[in-house]
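1. Return a 3D structure for these sequence lines:
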Amino acid sequence: MQPPQPPYAAQPAADDDRPVTVDRREGPYGEVVLRRRGGADRGRPDGAVFEIIANGCFLMDTSDGRSERLLVRAALDALPADRRSPALLIGGLGVGFSLMEAAAEPRWGRIAVVEREATVIDWHREGPLSAVSAGALADPRTAIVHADLVAWLRSGPETYDALCLDIDNGPDWTVTEDNDGLYSPAGLAACAARLTPGGVLAVWSARPSPAFEESLRNAGFTRVRTEEVAVARGVPDVVHLAVRGA
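-> Take a look at the predicted model:
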């Protein structure tokens, strides 16, 4: 892996809003790129919007975050009202919206974030994305785990009250082929095994997936439903929700 070349952003984005590459690295899963776009009118503290691109596939940016925040809120709302200080596992650090939503909610207990790309973790700890997530990373409830989520679910030692997964563009549109296993019967069984009875699985997707809803039911999950988040163009983002039986 090549080290970052400081400063991360040596030049501003062009006036026509074309993205500028801030950092580009090769890792064990391919190329990961951080791009910066926009000026002082784009809603971030310094006016910049950051984008994460993996192997040429756009993953997410800092322009909105409504659906990533809903991922965490909906999981908490679906838990029993008497569940005290529930433990949360977030799959994928991304640009940090899900983590920030969790850290802003005092009802959560411990918050673990599993991220397989060391580059993304670096961007948050000491790079440009630290301006977005520094407060959430400093929360004493938060722990960042550098690991592959699929492997972590199958072998990790802890259980959680909620799993919020956002490592792909959805069950039907994975970033790498290896991630397909997360949405398979074996992968969903691993998710269920890591949940406490009555725990909630929430999965972000860039589009609805009736087939995935059926897979959740076949895996023994109950109260399977999909919440939609309208986007400016195209089909809505969604959060698939399901509950592990007692």
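2. okay, CA-based contacts and neighbour counts for the rest of this
-> Fine.
3. what element comes up after the top strand by length along the chain heading to the C-terminus?
-> Counting by DSSP state E, the longest strand found in the chain is strand 195-205. With elements assigned by DSSP states H and E, the helix or strand that comes after strand 195-205 is helix 210-218.
4. Run through who's touching the longest strand of the chain.
-> 67-68, 71-72, 74-75, 78-80, 159-166, 168-171, 191, 237-246 (C-alpha atoms under 8 Å, 6 or more residues apart in numbering).
5. just the buried members of the residues you listed?
-> By neighbour count, with 16 or more other C-alpha atoms under 10 Å, the contacts of strand 195-205 hold 67-68, 71-72, 74-75, 78-79, 159-166, 168-171, 191, 237-244 as buried.
6. So in the chain, which helix runs the longest?
-> Ranked by number of residues, the top helix in the chain under DSSP state H is helix 66-78.
7. Which elements pack onto that one?
-> helix 97-103, strand 160-165, strand 195-205, strand 237-243 (3 or more C-alpha pairs under 8 Å, 6 or more residues apart in numbering; DSSP states H and E).
8. Residue 33 is nearest to which of these?
-> When the helices and strands packed on helix 66-78 are compared by C-alpha to C-alpha, helix 97-103 sits nearest residue 33, at 18.2 Å.
9. To check against the first, give me the structure of this:
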Amino acid sequence: MAKFMEIGTADIPGQGTRLRLLQRNDEFSIKIAGKTGELMSTRLHGSEDALGELACRRITQRKKPRVLIGGLGMGFTLRAALDSLSKDAEAVVSELVPGVVEWNHGPLGSASDYPLNDPRTQVVLGDVGKVLKQEVGGFDAIMLDVDNGPEGLTRKENNGLYSDAGLATAQKALRPDGVLAVWSAGQDRNFSERLRRAGFQVEECTVRAHRGKGAKHCIWLAW
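-> You can find the predicted model right below:
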């Protein structure tokens, strides 16, 4: 079997570490430098697809829906959202790492059919938390796939997104009857309670990493 080869690296702003993009034939993997585990893989993206599908399913009847995706990753959530949204929609993607955007424009883009080339897509380089603060009442749906979920793995600052204050900010950024969808590698009862404490109704969905099989991930839908 062919081995993974490193084809790119990208610095994580302010962290003194970097991401590694690896390729084996038509399969791609992203890892944190110095760690063995994968952050994401083109082989296992069922839960990233589900994040986009579950969130956008709730707003399909809206005219000119506008959504925010926090974390581009490998583009699968963005692709799923675009496939679920109308032609007059707008999808704003906030990505902290410029190199990740470059990879999605380049060799990685073929895995998700180049969603960045869709005219409905707008890319914002920077922290999604800043976008949320600037966009009061700006979005019909917000999809957060930042780090490993409510407990940050690559960047401690990400924890603030999932704090009481962060959830209050996200709630203000939603339009009436908008939905917040949050991806996590695992369940977190404390986070479910935090969402309810912020005034959300909450549905906790268990999804598989690879369309019906593989690891169980969690997606919270909050409205």
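10. hmm, back to that, quick one: the helices and strands packed on helix 66-78 of the first structure as a markdown table, columns for distance to residue 185 of the first structure too.
-> Listed next are those as a markdown table, based on distance: least, C-alpha to C-alpha, whole Å:
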| stretch | distance to residue 185 of the first structure |
| --- | --- |
| helix 97-103 | 25 |
| strand 160-165 | 16 |
| strand 195-205 | 14 |
| strand 237-243 | 14 |
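11. which strands and helices sit next to the very next helix or strand once past the longest helix of the first structure?
-> Moving toward the C-terminus from helix 66-78 of the first structure, the next helix or strand (DSSP H and E) is strand 88-91. Where contact means 3+ C-alpha pairs under 8 Å, 6+ apart, strand 88-91 of the first structure is packed against strand 111-115, strand 160-165.
12. center of the second structure, which residue is that?
-> residue 145 (2.9 Å; C-alpha atoms, centre = their mean).
13. so who does the aligned partner of it in the first structure touch?
-> For residue 145 of the second structure, the aligned position in the first structure is residue 166, judged by TM-score structural alignment. Going by C-alpha under 8 Å, 6+ apart, residue 166 of the first structure touches 68, 90-92, 203-205.
14. about what we covered before: what's the angle from the longest helix of the first structure to strand 237-243?
-> 20 degrees (axes from the mean of the first three to the mean of the last three C-alpha atoms, to 10 degrees).
15. Strand 195-205 and helix 66-78 of the first structure, what's the angle between them?
-> Using the same axes, to 10 degrees: helix 66-78 of the first structure against strand 195-205 is 160 degrees.
16. can you tell me what part of the second structure helix 66-78 of the first structure aligns to?
-> So helix 66-78 of the first structure sits over residues 46-58 in the second structure, by TM-score structural alignment.
17. sorry, back to before: next, the mean deviation of the longest helix of the first structure compared to the second structure.
-> Compared with the second structure after the fit, helix 66-78 of the first structure shows a mean deviation of 1.3 Å (mean C-alpha distance after the TM-score superposition for the first structure).
18. What is the neighbour count of residue 2 of the second structure?
-> Using other C-alpha atoms under 10 Å, residue 2 of the second structure has 7 other residues around it.
19. Then residue 100 of the first structure?
-> Neighbour tally, residue 100 of the first structure, other C-alpha under 10 Å: 20.
20. what's the counterpart of it in the second structure?
-> Aligned partner of residue 100 of the first structure by TM-score structural alignment: residue 79.
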